[in-house]
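Peer 1: below is the sequence, then the predicted model.
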Amino acid sequence: MFTSTPVLPSKFLHLKHLSVDLNAMTFPPTYDYCSLISLFDASPSLETLVLNVLQRKMLHESIVGDTSNLRQIPGHRHDRLKTVKIIGFSSAKSVVELTCHIIENTASLQCLTLDTTTGHPWHSCLTNYSGKCLHLRVDFLVEVGKGLLAIKTYVEPKVPSRVKLNVVEPCRRCHDLEPLS
């Protein structure tokens, strides 16, 4: 099982664009997404990060209903990172903690996209040939609602005004999403 992502410091000195795909049908609930911070630290020239953490069934500890504080990961400045996109953003506590860490430690951040959907444009009713979104399972839509609540509660308050925050969610025309409170 994955428990960490060990990386030697400054191993990827010239890496500017990184795409990490951790999606799986059921991703190990023991994986701590914050372990990816060592990968960012090993990439001092990193400007663009795309992180796919899509899970069909979320088994990680959810931040929704959790009364404990978010972990603070000390140090680790990411001085060149400008664009971050997280596909499959959920209420998984370590995903929220990683997102907050990026916001708080990246003075160069210009755009943060949190995609609570599957991340594929053809799933959108605006681009789909049928004019209707593909069917999303009820449990996936429940997790989307929790992910949106996590964004509103934990992420939005930390986003500086200089950063453009894009939140992608399923089409409300095709999916009856009731916001969680």
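Peer 2: Looks like it arrived, so ask away.

Peer 1: drop to CA atoms for contacts and neighbour counts, all remaining ones
Peer 2: Fine.

Peer 1: next SSE after the helix or strand where residue 141 lies?
Peer 2: Here residue 141, judged by DSSP states H and E, is contained in helix 138-150. Per DSSP H and E, the first helix or strand lying C-terminal to helix 138-150 is strand 164-168.

Peer 1: re the thing from before, could you pull out the buried residues of the helix holding residue 141?
Peer 2: Neighbour-count burial for helix 138-150, counted by 16 or more other CA atoms under 10 Å, picks out 140-141, 143-150.

Peer 1: second structure follows, compare the two:
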Amino acid sequence: MARRRRLMKRIIFATGNEGKMREIRRIMEDLDVEIFSLKEAGIQADIVEDGSSFEENAVIKAKTVCELTNEVVLADDSGLEIDYLNGEPGIYSARYMGEDTSYRIKNQNLIDRLAGVPQEKRTARFVCAVAAAYPDGTVKTARGTMEGIIGYEERGENGFGYDPIFFLPEYGCSSAELSMEEKNKISHRGKALEAIKEVLL
């Protein structure tokens, strides 16, 4: 493990999402490594995420980029599971209603689909699976979740994606109303990245 830590000065995170990269860098700033997005690393990869779980999709992304670069690669797959909608949008969260559809439209659609549903049945969770792929073929995964309910309107400007409609009753606000520091302590991605850091260390 010590040898891996000395040699690993750079990690590629297989994403092009700038909002996600800001969160990732903040959560992993205590590691003595530089973290590059696909764009920053100059990588163009057409990755087909055809797994049947968050873990499978994260592994697909991490392994694909690892094989292209021969470097340590992290990838995540995350999404929103709404219990009343049988877990939708789930692993299709990013592609829900089409990848080019704005999240304002996606969020409003989900609110509309829950019209008249009482608060106790609006339970949902964010799920994040992170995979670490190494050039020697080793792959590790970790998962984190954040429980909440679907709100009745968008609230907050700090998050991205489904954050504005994901309400946290114990905090009295949406995920998008938390500061980045608060969110990273309790978020699905924060929990999964903290777990994967134990592997990287």
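Peer 2: Yes, it's here. Only a predicted model underlies this, so the values are computations on that prediction, with no experimental measurement involved.

Peer 1: TM-score for the pair, please.
Peer 2: The TM-score (TM-score structural alignment, normalised by the length of structure 1) is 0.29; 81 aligned residues with a CA RMSD of 4.9 Å.

Peer 1: residue ranges of the strands in structure 2, please?
Peer 2: Secondary structure of structure 2 (DSSP state E): strands at 10-13, 34-37, 73-82, 88-89, 123-133, 139-150, 166-168, 173-174.

Peer 1: let me know the angle separating the longest one from strand 73-82.
Peer 2: Strand 139-150 of structure 2 runs at 30 degrees relative to strand 73-82, counting by axes from the mean of the first three to the mean of the last three CA atoms, to 10 degrees.

Peer 1: by contact count, what packs against strand 139-150 of structure 2?
Peer 2: On a contact count with 3 or more CA pairs under 8 Å, 6 or more residues apart in numbering; DSSP states H and E, strand 139-150 of structure 2 meets helix 54-69, strand 123-133, strand 166-168, helix 188-200.

Peer 1: make a markdown table out of those and add distance to residue 79 of structure 2.
Peer 2: Putting these into a markdown table (distance: least, CA to CA, whole Å) gives the following:
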| stretch | distance to residue 79 of structure 2 |
| --- | --- |
| helix 54-69 | 8 |
| strand 123-133 | 5 |
| strand 166-168 | 12 |
| helix 188-200 | 9 |
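
Peer 1: nearest to residue 105 of structure 2 among these would be which one?
Peer 2: Set against residue 105 of structure 2 and scored by CA to CA, these come closest in strand 166-168, at 14.8 Å.

Peer 1: show me what the closest one is packed up against.
Peer 2: In terms of contacts (3+ CA pairs under 8 Å, 6+ apart), strand 166-168 of structure 2 is packed against strand 139-150, strand 173-174.

Peer 1: and of those, who's closest to residue 198 of structure 2?
Peer 2: Closest to residue 198 of structure 2 of those, according to CA to CA: strand 139-150, at 9.9 Å.

Peer 1: give me the contacts around the closest one.
Peer 2: With CA atoms under 8 Å, 6 or more residues apart in numbering as the test, strand 139-150 of structure 2 has contacts from 55, 59, 63, 82, 111, 119, 122-133, 165-169, 186-193, 195-196, 199.

Peer 1: contact partners for the nearest residue to residue 184 of structure 2 once chain neighbours are set aside?
Peer 2: Leaving aside its sequence neighbours, residue 184 of structure 2 sits nearest to residue 190 (CA to CA, 6 or more residues apart in numbering; 4.9 Å). Contacts for residue 190 of structure 2 (CA under 8 Å, 6+ apart) come out as 24, 27, 144, 183-184.

Peer 1: same thing with residue 35 of structure 2?
Peer 2: By CA under 8 Å, 6+ apart, the residues touching residue 35 of structure 2 are 10-13, 25.

Peer 1: burial of the residue nearest to it when sequence neighbours are not counted, as a residue count?
Peer 2: Spatial nearest neighbour of residue 35 of structure 2, excluding adjacent residues (CA to CA, 6+ apart): residue 11 at 4.9 Å. Applying other CA atoms under 10 Å, we find 17 residues neighbouring residue 11 of structure 2.

Peer 1: check whether residue 66 of structure 2 really touches residue 132, as I assumed.
Peer 2: No. Judged on CA atoms under 8 Å, residue 66 of structure 2 makes no contact with residue 132 at a distance of 9.2 Å.

Peer 1: relative to residue 200 of structure 2, how far out is the residue nearest to residue 184 of structure 2?
Peer 2: From residue 190 of structure 2 over to residue 200 of structure 2 the distance is 15 Å, taken as CA to CA, to the nearest Å.

Peer 1: one more: residue 5 of structure 2?
Peer 2: Separation of residue 5 of structure 2 from residue 200 of structure 2 (CA to CA) stands at 7 Å.

Peer 1: any of the contacts of residue 190 of structure 2 buried? List them.
Peer 2: Applying 16+ other CA under 10 Å to those, the neighbour count classes 24, 27, 144, 183-184 as buried.

Peer 1: now for residue 85 of structure 1, how many residues are close by?
Peer 2: Neighbours of residue 85 of structure 1 under the rule other CA under 10 Å: 21.
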